[in-house]
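Undergrad: sequence first, then the predicted structure, then my questions.
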Amino acid sequence: MTRKAIRMQLYPGYENEYKKRHDELWPEMRNMLKDHGVINYAIFLDKETNALFGYLEIEDEDKWAQSAYTEINQKWWNHMADIMETNEDHSPKTVNLVEVFNFN
């Protein structure tokens, strides 16, 4: 298992909408995440900065990377592009975070 952490940026005023969209995550998206090796995925919001912190536990880095090319993931990115910072392909702008401590 591999742990990953990322930072993303939500536009101001969209905190409730972001949560709502994830509370209503499409079944096809859930299945795609499982099919691409996601064991655990949590997203946290820093209300002072609107920064989003994503934490993932995945089976395999290559398997996870392939999720970006799925039709449902592309549809999800388009669905989220109006409320957060994205790249030209509507993928979220992310910063990979470096693990500096882990307590098991």
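TA: Now that the structure is in, tell me what you want to look at. Being a predicted model, the structure only gives us computed values, none of them experimental.
Undergrad: when you work out contacts or count neighbours from here on, use the C-alpha atoms and nothing else.
TA: Noted.
Undergrad: and the strands in this protein, which stretches?
TA: For the chain, the strands defined by DSSP state E occupy 2-9, 38-46, 51-58, 95-96.
Undergrad: presented hereafter is structure B, for comparison with structure A:
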Amino acid sequence: MQRLAFKMKLNKGQKEAYKKRHNELWPELKQLLKENGVSEYSIFLDEETSTLFAFQKVSGDGGSQDLADNPIVQKWWAFMADIMEVNPDNSPISIPLEEVFYMP
């Protein structure tokens, strides 16, 4: 099991929209993530900077960031593109974070 972390950026004033969309996460997206080894996925918001901090527990070598070619993921990205910083293909601008401490 590996632990992955990355950060993204939410557009100002979009906290409630972001929470609502994730509270109503599409069942097919949730199933896709689980089928690809994502067993836990948390996202935290630093409201001062609008930085989103994401954490995943993943079995195998990949994570949600490796599903870019999947049509469900591309549809989700398009759905989220109006409330967060994204790349030209609508994927969230995502910066991997290095784990520097872990206490099991």
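TA: Cool, the structure landed. Note that the structure is predicted; figures quoted are calculated from it, not measured.
Undergrad: sorry, back to before: pipe the strands of structure 1 into JSON lines and attach mean neighbour count per row.
TA: Output for the strands of structure 1, formatted as JSON lines (neighbours: other C-alpha atoms under 10 Å):
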{"stretch": "strand 2-9", "mean neighbour count": "17"}
{"stretch": "strand 38-46", "mean neighbour count": "15"}
{"stretch": "strand 51-58", "mean neighbour count": "18"}
{"stretch": "strand 95-96", "mean neighbour count": "12"}
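Undergrad: dump those strands to a markdown table, plus distance to Ala65 of structure 1.
TA: As requested, the strands of structure 1 are exported to a markdown table (distance: least, C-alpha to C-alpha, whole Å):
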| stretch | distance to Ala65 of structure 1 |
| --- | --- |
| strand 2-9 | 12 |
| strand 38-46 | 11 |
| strand 51-58 | 10 |
| strand 95-96 | 13 |
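Undergrad: wait, which of those strands is closest to Asp23 of structure 1?
TA: strand 38-46 (11.6 Å; C-alpha to C-alpha).
Undergrad: and the closest one against structure 2, how far off on average?
TA: When structure 2 is overlaid, strand 38-46 of structure 1 sits 0.4 Å from its aligned residues on average, using mean C-alpha distance after the TM-score superposition for structure 1.
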